[in-house]
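[1] Structure of the sequence below:
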Amino acid sequence: MSSLSKLAYYLLHNHSRIAANLVEQGIKEMNIKIPDEEKDHAVCVYETFFQFMGDSLEQETNEIPSKLIEWSKKNAEGQIFSGGKISEIIIRYPVTRKIFADLSTQWAEEFSLTNKESIKILQKMNAMLDVSEVETVFAFEKLTKQMKKDYQKELDTLSNPIVPLKEGIAVLPLVGTIDSYRVNHLMEKVIPEIAHLNLNYVIVDFSGVQTFDETTASYLQQIGSVLRLLGIRTILTGISPQLAQIAVAIGAEFHDVTSYTNVKQALENI
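    You can find the predicted model right below:
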């Protein structure tokens, strides 16, 4: 039996012990505490890892275990939902690589591996760690992006409510920075809702707006045009001197739209 075959046999018959020792050593060297459930899951994954190593040494395959990839994705998911940082996972990889290097040296001596065979084993282990690290980061970024998108949708729904004030009149309070994304939301979600409320006036209140740009001003003018086509008159309120200066500076034209200091004043003059 060749040296690699002996090592393959050893890995296939001792994967559980090797995996448990690796996880315990990693936790000790990093001086961290992790839940028992997470530790058990890590041991389970590394059992699969070393089983795969044993099989790959015999079959000369470079396939990456799917269980390792799924584990990497779950690590990212766990960090996101716990409010953790991706760096808290990534910093574990150098320590794991060091342990792998030590194992490679140990196996080389124990099974009389050549330098070429020892390097080959270390390359296999590092290749799998590379895939795990990349999958973890990709999954973290993807989930973070999706969560931000969901949060933005929820925020838009809450921040752009149509508030009926009296028959035929409603107010649309705008809050924060009015960017092209927010204006698109108004066009696609809020305006259709306004169209079904049988309104004569919509008071667009800018009291909570911080700033907007030339593109946003153009979109807002389009919204006013759409409302006019629906037979709804638009009234602006709460435009601060700072916003008024921005509007003038970027050439925004609201000459055909009535403006008042606040919603109360607007109601008094309708």
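[2] From here on, just use CA atoms for contacts and neighbour counts.
    Will do.
[3] packing partners for whichever strand or helix holds residue 192?
    Secondary structure from DSSP states H and E places residue 192 in helix 191-195. Using 3 or more C-alpha pairs under 8 Å, 6 or more residues apart in numbering; DSSP states H and E as the contact criterion, no secondary-structure element is in contact with helix 191-195.
[4] Could I get the buried residue list for it?
    Buried residues in helix 191-195, counted by 16 or more other C-alpha atoms under 10 Å: 191, 194.
[5] Following that helix in sequence, what is the next regular element?
    The helix or strand immediately downstream of helix 191-195 is strand 201-212, counting by DSSP H and E.
[6] how distant is the helix or strand following that next one from the center of its chain?
    Using DSSP H and E, the helix or strand that directly follows strand 201-212 along the chain is helix 214-229. Offset of helix 214-229 from its chain centre (C-alpha atoms, centre = their mean, to the nearest Å): 32 Å.
[7] nearest residue to the residue nearest the centre of the chain other than its sequence neighbours?
    Among the residues of the chain, residue 144 comes closest to the average C-alpha position under C-alpha atoms, centre = their mean, at 0.8 Å. Nearest-residue entry for residue 144: residue 80, 7.1 Å, with adjacent residues in sequence omitted and distances by C-alpha to C-alpha, 6 or more residues apart in numbering.
[8] The structure of the following sequence is requested for comparison with the preceding one:
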Amino acid sequence: MKREKSEQLFKFILKEAPAMTEEWLKTRTEELGSLYSKHASKETENKLKEQNIAFIQTIAETLVAESDKVENHLKKWSIDIARDRAVHEVPLYEIIRQFKVFRHIFCSRIELFTQQTKLEITLKDVCAWNQHFHSTFDNMIERLSKEYDRVTLNQLNAQREMIQELSAPVIPVSKEIGVLPLIGEIDTYRAKIILESVLEQASRLRLTHLFIDISGVPIVDTMVAYQLFKVVDSAKLLGIETIISGIRPEIAQTVVKLGIDFSKVKTEHSLAKALEERGFRIFEEPQQEAT
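    This next block holds a predicted model:
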């Protein structure tokens, strides 16, 4: 008898799935730019309908299907939704809020089933179903949150790698020579990125000479100088000769006041001069004669 009750509830929930989904969609508010906004496109709305009906089917089949099959369906739905929401940059709190809203709608259908069915439903049956579905909802939220966190972390790591490349781009100017133009303030985090990224890029490009231009760096303090020394020393171990250019007069004065020793570091007044000394001629555009 218990199995029959669960099967009847399962069929009832599947039948109610479209109506439950419409009821959920009506709870949407005016959230500009949100995937869950009531002003979202028709295409987005249709996708939400399709996803929610799939969710209802997945939840409902936990009443009657084998545990292995249910486990696979729960996992697949959670992963698919987590990836979709992460790609659309939907905040996790918004996703969990929708679970909260729909949980009430889902539980109301259990009550409606008990009112409409001809089967004899006991309080014990209702409590067991409620406990079962609440546990399943919590399980889905946990699965989705875990996958969402994994996807967003991968995205952040990819973005961080891109930022590292942009923060310290080594530009190859010949087969074995590269230029690293540094622009803007250098804090501890960026200094670490520069050290790690530059060495990786220089090694990958098989450079023999690396020109570091700091004319765009407003302040060179002890920390910045220390990191530059680390780059020079580390590059030397890789067989790469490093030349620093663009040390402006005010920076030179600061370096002297700080007692920083640049005597063992090869320096040039400008990047153009440094390249020219190594055989790269920098031609100026000819001035037009006055007519």
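[9] Superposing both, give me the TM-score.
    Aligned and superposed, the two chains score 0.75 in TM-score terms (TM-score structural alignment, normalised by the length of structure 1); 258 aligned residues with a C-alpha RMSD of 3.8 Å.
[10] The residue nearest to residue 144 of structure 1 matches what in structure 2?
    Structural alignment (TM-score structural alignment) places residue 80 of structure 1 against residue 86 in structure 2.
[11] give me the number of residues near that match?
    18 (other C-alpha atoms under 10 Å).
[12] what's the answer for the one 10 residues further on, then?
    In terms of burial, residue 96 of structure 2 registers 15 neighbours under the definition other C-alpha under 10 Å.
[13] what's the helix or strand for it?
    Assigning secondary structure by DSSP H and E places residue 96 of structure 2 in helix 92-116.
[14] counting contacts, what elements does that helix pack onto?
    The elements that helix 92-116 of structure 2 packs onto, with contact taken as 3+ C-alpha pairs under 8 Å, 6+ apart, are helix 2-25, helix 123-167.
[15] before we move on, the earlier item: after alignment, which residue of structure 2 pairs with the residue nearest to the centre of structure 1?
    Alignment note: residue 144 of structure 1 maps to residue 152 in structure 2; criterion TM-score structural alignment.
[16] Its match and residue 74 of structure 2: what is the separation?
    Residue 152 of structure 2 is 20 Å from residue 74 of structure 2, where distance means C-alpha to C-alpha, to the nearest Å.
[17] again, but for residue 177 of structure 2
    From residue 177 of structure 2 to residue 74 of structure 2 the distance is 54 Å (C-alpha to C-alpha).
[18] what do you get for residue 8 of structure 2?
    From residue 8 of structure 2 to residue 74 of structure 2 the distance is 21 Å (C-alpha to C-alpha).
[19] quick one: which of those two has more around it?
    More crowded of residue 8 of structure 2 and residue 74, by other C-alpha under 10 Å: residue 74, with 21 against 15.
[20] show me the contacts for the more buried one.
    By C-alpha atoms under 8 Å, 6 or more residues apart in numbering, residue 74 of structure 2 lies in contact with 58-59, 140.
[21] what's the closest non-adjacent residue to residue 117 of structure 1?
    The spatial neighbour of residue 117 of structure 1 that comes closest, neighbours along the chain excluded (C-alpha to C-alpha, 6+ apart), is residue 4 at 7.5 Å.
[22] pretty sure that neighbour contacts residue 112?
    No: taking C-alpha atoms under 8 Å as the definition, residue 4 of structure 1 is not a contact partner of residue 112, at 9.1 Å.
[23] my read: the match of residue 144 of structure 1 touches residue 86, true?
    Yes: here residue 152 of structure 2 reaches residue 86: they are 6.3 Å apart, a contact under C-alpha under 8 Å.
[24] returning to what we had before: how about a markdown table for the helices and strands packed on helix 92-116 of structure 2, with distance to residue 186 of structure 2 added?
    Formatted as a markdown table, those follow (distance: least, C-alpha to C-alpha, whole Å):
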| stretch | distance to residue 186 of structure 2 |
| --- | --- |
| helix 2-25 | 49 |
| helix 123-167 | 10 |
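[25] Quick one, which of these gets closest to residue 265 of structure 2.
    The closest of those to residue 265 of structure 2 is helix 123-167. By C-alpha to C-alpha, the value is 22.7 Å.
[26] Many thanks, we can stop here.
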